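**Q** this one's structure only:
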């Protein structure tokens, strides 16, 4: 897994650790995931390095080969120093790691994308997400699972004032009634559980008809799968 230190990624990792069907977890990241820092887990192996150029080779060297590869890796325009750098980092590393996972023999690729993702979008961010999706699908994993959440509700470590305001609205709407929120915002922990459950289902071939190769989950699908017991 990559992206284990992010908002959704941390919840994915916690779900992986808690799931009895998962026997081994390997993460590659630039800093130690919170789950490992707080209480090292027996089935969790963390590879921590700032040299992202080595991540693909680190993945290729894993034994046994991971059956499922999960990417929740993303960055922001601000952190990257502009959209051009954001594209190079986010698109570049996701595709490089996907290629390494495919060549190593991983069967399922699970990607955390975004609502509105489309390679033909006029919005640069949505177009980048769409191009990441398309380039990963082109690799031909046995199963590609793409989650397209809307606004991600929950607590983020870094400050994003506009997102924080939207998450406040989402929380308020959800308290009134879940239907006022679920169509456009999903909780990070629910997305995390959905990613793990979807990956395991895909590995077993338990996917909806017509989604045998590529399974795309958005709002209501994510909530439904994220609320299923492991």
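**A** Ah, there it is. The structure displayed is predicted, hence computed values, not measured ones.
**Q** When you work out contacts or count neighbours from here on, use the C-alpha atoms and nothing else.
**A** Fine.
**Q** Now do the contacts for the residue of the chain positioned farthest from its centre.
**A** Most distant residue from the mean C-alpha position of the chain: residue 176, 28.6 Å away (Cα atoms, centre = their mean). By Cα atoms under 8 Å, 6 or more residues apart in numbering, residue 176 lies in contact with nothing.
**Q** got the end-to-end distance for stretch 107-118?
**A** 24 Å (Cα to Cα, to the nearest Å).
**Q** quick one: contacts of it?
**A** Here stretch 107-118 has contacts from 67-73, 98, 126-131, 133, 141-150, 195, 199, 202-203, 218, using Cα under 8 Å, 6+ apart.
**Q** can you do 7 Å?
**A** Stretch 107-118 is contacted by residues 67-72, 126-127, 129-131, 141-150, 195, 199, 202-203 when judged by Cα atoms under 7 Å, 6 or more residues apart in numbering.
**Q** what about the strands in this structure?
**A** Here the chain has its strands, by DSSP state E, at 25-29, 44-48, 68-71, 108-112, 143-148, 151-153, 185-187, 214-218.
**Q** so what secondary structure elements neighbour the longest one?
**A** The criterion is 3 or more Cα pairs under 7 Å, 6 or more residues apart in numbering; DSSP states H and E, and the helices and strands that strand 143-148 contacts are strand 108-112, strand 214-218.
**Q** ok, and here's another one to check against it:
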């Protein structure tokens, strides 16, 4: 069995990844690195608490499989420039540190529509990160591109239109019309699919689009 590291485990997708990783028989050990302690996790999960994320790359343990659900919003970060530092720069720094520590599998939660050539800053940022992680050449790289995310957010979450989008997404979820909103998906489904794909896909570079990600969360 291999060891797993979950980054961003206080967020919507990261917390779900942690939930399924700690329940999986595929991992002998699960570790998190967070700004604050995560409540309600198994006693066997090792929690590394470092309030300053700038120091996270120095604290990463050796882990064969690394999941990253790190991400924020422009509103929460204060500006797009500050969001970029987290969504792109921090993610890439940690991916590089994981590779240096011997990680062979890297699973990244990206976004549907991500492309380095997109005219939308958010999708361009996500695409740039996807490409940069690909260039690190892990034995297995899995890029998850979910549609609109559904589920309960933390109190700190700030996102424009969140209530309206969630209401529409919940209504369309797994309906005949789900493609109209790019296959909305619950964070819990992303977590389930992430762990499943990490342990079943073979080596190589895999991009899992919104439709296939939703299917991968099925039993």
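**A** Thanks, I have the structure now. Not measured: the values here are computed from a predicted model.
**Q** Report the TM-score for the pair.
**A** TM-score for the superposed chains, counting by TM-score structural alignment, normalised by the length of the second structure: 0.90, backed by 210 aligned residues with a Cα RMSD of 1.5 Å.
**Q** Now do the helices in the first structure.
**A** 7-18, 34-38, 55-60, 77-80, 83-104, 124-137, 161-176, 188-203, 219-226 (DSSP state H).
**Q** so where is the fourth one in the second structure?
**A** When you say that, I think you mean helix 77-80 of the first structure. Matched against the second structure by TM-score structural alignment, helix 77-80 of the first structure falls on residues 74-77.
**Q** What residues of the matching stretch count as buried?
**A** 74, 77 (16 or more other Cα atoms under 10 Å).
**Q** Distance from that stretch to the middle of the chain?
**A** 18 Å (Cα atoms, centre = their mean, to the nearest Å).
**Q** That stretch vs the first structure - mean distance after superposition?
**A** Stretch 74-77 of the second structure, aligned to the first structure and superposed, deviates on average by 1.4 Å (mean Cα distance after the TM-score superposition for the first structure).
**Q** Name the surrounding residues that touch that stretch.
**A** Residues contacting stretch 74-77 of the second structure (Cα under 7 Å, 6+ apart): 80, 83, 157-159.
**Q** just stretch 156-173 of the first structure next, same as before
**A** Under Cα under 7 Å, 6+ apart, the answer for stretch 156-173 of the first structure is 7, 153, 180-181, 185.
**Q** Could you work out the most separated pair of the residues you listed?
**A** Greatest spatial distance in those: 7 and 180, 22.6 Å, computed using Cα to Cα.
**Q** Name all residues that make contact with residue 6 of the second structure.
**A** So residue 6 of the second structure contacts 14, 18, 31-32, 66-68 (Cα under 7 Å, 6+ apart).
**Q** who wins for neighbours among these?
**A** Counting neighbours by other Cα atoms under 10 Å, residue 18 leads those with 29 neighbours.
**Q** check contacts around the aligned residue in the first structure for it.
**A** Counting by TM-score structural alignment, residue 18 of the second structure corresponds to residue 13 in the first structure. Going by Cα under 7 Å, 6+ apart, residue 13 of the first structure touches residue 4.
**Q** quick one: residue 13 of the first structure from residue 84 of the first structure, how far?
**A** Relative to residue 84 of the first structure, residue 13 of the first structure is positioned 29 Å away (Cα to Cα).
**Q** Also residue 54 of the first structure?
**A** Residue 54 of the first structure sits 22 Å away from residue 84 of the first structure, going by Cα to Cα.
**Q** Same question for residue 94 of the first structure.
**A** Counting by Cα to Cα, the gap from residue 94 of the first structure to residue 84 of the first structure is 15 Å.
**Q** out of the two, which sits in the busier spot?
**A** Set residue 94 of the first structure next to residue 84 and count neighbours by other Cα under 10 Å: residue 94 wins out with 24 against 11.
**Q** Please say which position in the second structure that one maps to.
**A** With TM-score structural alignment as the criterion, residue 94 of the first structure matches residue 91.
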